[in-house]
Structure formats: C-alpha cells, structure tokens
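Asker: For reference, the sequence and a predicted model appear below.
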Amino acid sequence: MSELEPLIGEPLALDLVNTRPVDADLLATPEQLAHWLGLQAERLTEPLGQPARADLAAVREVRDHTAAVLDALLHDRRPPAAALRGLADAQSAAPAIRRLRWDGTALAATPQRSGTPGARLAATLADAAVDLLTDPAIARLKRCAADDCVMLFLPAHPRRQWCSPERCGNRARVARYYQRHKATTN
C-alpha cells in the first residue's frame, strides 16, 4: 500500500480524481483500487470483490476523463469532447435499469447494472462524475492552494484554501510560523 493515504470526503468523482497526487498514483495496482473501494464502500451500492487489471484500467479511464473535464472547467475552457464521450461510453457499457421490487409495504425502484464488474464500477463512477459536473456547486471547484498539491475540492466555506487541513493546511501553517520566527531571529 502507498504511504500516502487517499484523500476522501469530497464528492465521489473528486475523490477518484484525487487519487493522483503529485508524483504518485494511488490506483496503480488492483490492490490499491481494492483499498480505495473499501474507503468508499458506504457510497458504492455494489461490491466489486477483488479487482482485476481490466477493472483498474476502466476506473483509471473514468478518472482521466473526469480530470480532463474538471481541468477545463477550472481554466474556463470548453471540456474536451473526447473526455465527455469517454464518460458517456463508460456509462453505456453498463447501463442502469431501475428494477421494481416489493419491499413488503410499497414498491421501490432499485438501479441494477448489466455488464462485467469492472464495467459496472466504471459506469457508477462515470455517473458520479456526471452528477458532479452538472451540479451547480461545480462553480465553487478549487485546486488546493499549496504549491506542491494538485488536489481538488468543493469548499463548504468560501475561505477554504487547502484540500485538507491535516495535509496541506498544516504544512502551510508550519511554513508561515517558520517564516515569522526566522524573520524575528535575523
């Protein structure tokens, strides 16, 4: 497992994109994907089991397409057509069908996907990306203010600057403290 733990707590699609911190890929192996899926288990309706290399490739494609669209939005550019097409392809590879079932007192609709486990996972993640990208909150999307961080987040508070107070926020506070005390000792 990587020394760097995946950052979670943002919308699922951002958590996926944030598995690529600077100079690392936290989804480089099927085992790392299994670890990330475990961290996201409450948000995923269908367990994948032990991911295979093909599952990892499908998830990484969705991540790359989502990242390309988010980068375009951050720079006020039109999202790449290939990235939008890639997300749509991932969704259509395992379409969701709402199945009716009787829960004992009422009818309930439960989405079910067809396809391989990896295609179903990629489609679920592509759906999460579409949900994020079409949410009005996407206008608040920010990149972490730390010089060496590429993480993205949706701030709940407009003054939030860092992806995580424990990671980049703490490092920035320590650096400011060091600079202040260095200036007073010189």
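Answerer: Nice, thanks for sending it over. Residues are numbered from 1 along each chain as shown.
Asker: CA only for contacts and neighbour counts going forward, please
Answerer: Fine.
Asker: Mind telling me what element T184 is part of?
Answerer: For T184, the host element (DSSP states H and E) is helix 170-185.
Asker: where's the closest residue to T19 other than its chain neighbours relative to A13, distance?
Answerer: Leaving out its chain neighbours, the residue that sits closest to T19 by C-alpha to C-alpha, 6 or more residues apart in numbering is L26, at 5.0 Å. As for L26, its distance to A13 is 15 Å (criterion: C-alpha to C-alpha, to the nearest Å).
Asker: put this beside the first:
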Amino acid sequence: MEHGIIVGERATRFGEGAVETESETKPRPPLSGEPLALELVNTTFVHGGLRGSLVDALATPTELDLWLEEHAEAFPRGPVRRASGPATASHLAGFRRLREALRELSRACVAQEPYGERAVAAVNRAARLAASWPEIGDGTADAPADRTADGPVVRWAEPDPRLVLLGAVAVSGVELLTGPRRRDVRACAAPGCVLYFVRTHRRREWCTPACGNRVRVARHNRQRRP
C-alpha cells in the first residue's frame, strides 16, 4: 500500500511490475500541482516538443490506478483507502469521458466562450457521485478510513469508491471553472503543447519551464538567421 490506496493483492506496486514496466517506457505527464480537474485534462500531452507525439496516460485501467495513486493526497481519504481490486474498463471509460468534458470546458474558459451544454451536463452528472454527509459514529464499527480523529464519520451516496474519486475530480472542475480562479486558467502558449494550467503569476505563459525554454530557443534561432 502506498499513500493509502488499496488494490487487493496488487496493492504494493499496482500490478507487481505491470505499471512499473509501463512507466519506464511511457512518459508521464510533465506538469503537476494543478487542480485535480486540470491534472486529469493533462493526462493527454505531447512528448518530444513541436514534432513530438501525443501521449495518453490513461490508456488502460492499470494506468488509471497509477494516476489515482499519484494523486491520492488530493482525494478524500475514505474512498481512496476503500478502493479494492483493480480499476475496470468501465472506471476508465468514466474518467476518459470526464476528461473530454473538462478539456472542452477549459478550452471555452480560455477562449471566454459560453460553456457547452453537453460538457456541462457530463461534469455535473459526475459531480453528483461525490455526494457525502457526516454522521456521528458508534465509536467501534466505523472504519478509520471514513473519519478523522475525534471527527464525524463521512458517508458517500455512491458505493463504488473509484466513482466517488471521479466525482471529486468533477467537483474540482466545477469549483475551478465557476470560481474566481477561472480567470487564471490558461492554455500553454508553446506551439504544439496541449496542456492547461492555472496562472500563478502575471507573466506566466507556459505550462512548464521546458516549454518556455523551447520557445525562447526557437525565437533566438530565428533572430540569428540572415
């Protein structure tokens, strides 16, 4: 078990080498630290610069479990701890549908366009999976994963923990794209890059320093040409 995610017999390394092998050969998303909604959007990215190839970091259920593991600290603790057994194709399809909707809404946000009805409906539908409420526990039968020390027991309406996590990503999108931070959502200005980020300072134009360096080098080379 790492970061509290339990995945049955494969808990220690998500497949005892399956993901480990994939992660050695398949690039991981280059940007981290964004709101969960953008972290999901950014699981599709270009690797290799302007002439690089598009990579999908959520191509298999195993890769979904890896992504959930990497972001475990950002999710509600209870569902993370209760996620037993590997993710299914249905789980993967749900996260990919949400990713598509969040990418479209992020694009519209940056372009200052109205949000599309289909994308909004998809995000809102997923957000309902995160519905929860606090209860007073009996002090004996409540799983530690569902409560904090001396705090209430948290119950979720959705029994599938991974769907609760899907809902948490959708809630992140609702909060980001309807709150004050929506004004700072940006698409990376580097040619060929498809990543989104929340601008942390006024002059930030790139998702990562690598994209900024690539643009500056290209600009410098153009200026040196006779």
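Answerer: Received it, and whenever you're ready, just let me know what you need. Quantities reported herein were computed from a predicted structural model and do not represent experimental measurements.
Asker: and Q112 of structure 1, what pairs with it in structure 2?
Answerer: Structural correspondence for Q112 of structure 1 with respect to structure 2 (TM-score structural alignment): W156.
Asker: Then A139 of structure 1?
Answerer: Structural alignment (TM-score structural alignment) places A139 of structure 1 against R183 in structure 2.
Asker: OK, contacts around its match?
Answerer: If you count contacts by C-alpha atoms under 8 Å, 6 or more residues apart in numbering, R183 of structure 2 has them with C109.
Asker: Look up how far V215 of structure 2 lies from it.
Answerer: 24 Å.
Asker: quick one on the thing from earlier: if you skip the residues just before and after it, what's nearest to the match of Q112 of structure 1?
Answerer: Once flanking residues are discounted, W156 of structure 2 sits nearest to S132: 4.3 Å by C-alpha to C-alpha, 6+ apart.
Asker: what packs against the longest helix seen in structure 2?
Answerer: The longest helix of structure 2 (DSSP state H) is helix 89-111. Judged by 3 or more C-alpha pairs under 8 Å, 6 or more residues apart in numbering; DSSP states H and E, helix 89-111 of structure 2 is in contact with helix 36-41, helix 61-70, helix 117-127, helix 161-178, strand 185-187.
Asker: Three-state assignment for the residue nearest to T19 of structure 1, please.
Answerer: Of the three states, L26 of structure 1 takes coil according to DSSP: H, G, I helix; E, B strand; the rest coil.
Asker: Contacts only, for the corresponding residue of structure 1 for S90 of structure 2.
Answerer: S90 of structure 2 maps onto A54 in structure 1, with residues paired by TM-score structural alignment. Contacts here follow C-alpha under 8 Å, 6+ apart; on that basis A54 of structure 1 touches G118.
Asker: any idea how far A54 of structure 1 lies from G118 of structure 1?
Answerer: For A54 of structure 1, the distance to G118 of structure 1 (C-alpha to C-alpha) stands at 7 Å.
Asker: do the same with H35 of structure 1
Answerer: To G118 of structure 1, H35 of structure 1 is 15 Å away according to C-alpha to C-alpha.
Asker: When those two are compared, which one has more neighbours?
Answerer: G118 (21 against 18; other C-alpha atoms under 10 Å).
Asker: Surely that one touches A58?
Answerer: Yes. Counting by C-alpha atoms under 8 Å, G118 of structure 1 does reach A58; the two are 6.5 Å apart.
Asker: Columns distance to R99 of structure 2 on top of the helices and strands packed on helix 89-111 of structure 2, output as TSV?
Answerer: Below are those laid out as TSV (distance: least, C-alpha to C-alpha, whole Å):
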stretch	distance to R99 of structure 2
helix 36-41	5
helix 61-70	12
helix 117-127	9
helix 161-178	9
strand 185-187	15
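Asker: Those: which one's closest to G139 of structure 2?
Answerer: helix 161-178 (22.4 Å; C-alpha to C-alpha).
Asker: quick revisit: what sits against the match of Q112 of structure 1?
Answerer: Contacts for W156 of structure 2 (C-alpha under 8 Å, 6+ apart) come out as A130, A131, S132, W133, V164.
Asker: Can you tell me the SS state at G104 of structure 1?
Answerer: Taken by three-state DSSP, the conformation at G104 of structure 1 corresponds to coil.
Asker: Near it, how many residues? Count them for me, please.
Answerer: G104 of structure 1: 7 surrounding residues under other C-alpha under 10 Å.
Asker: how close does it sit to A139 of structure 1?
Answerer: 42 Å.
Asker: just A58 of structure 1 next, same as before
Answerer: 27 Å.
Asker: same deal with P79 of structure 1?
Answerer: Where A139 of structure 1 is concerned, P79 of structure 1 sits at a distance of 14 Å (C-alpha to C-alpha).
Asker: which residue lines up with L27 of structure 1 in structure 2?
Answerer: Superposed on structure 2 with TM-score structural alignment, L27 of structure 1 falls opposite L58.
Asker: brain fart, P155 of structure 1
Answerer: Under the alignment by TM-score structural alignment, P155 of structure 1 pairs with R199 in structure 2.
Asker: In space, what's closest to the most centrally placed residue in structure 2 - neighbours in sequence excluded?
Answerer: The centroid of structure 2 falls nearest to L40 when counting by C-alpha atoms, centre = their mean (2.7 Å). Leaving aside its sequence neighbours, L40 of structure 2 sits nearest to R99 (C-alpha to C-alpha, 6+ apart; 5.9 Å).
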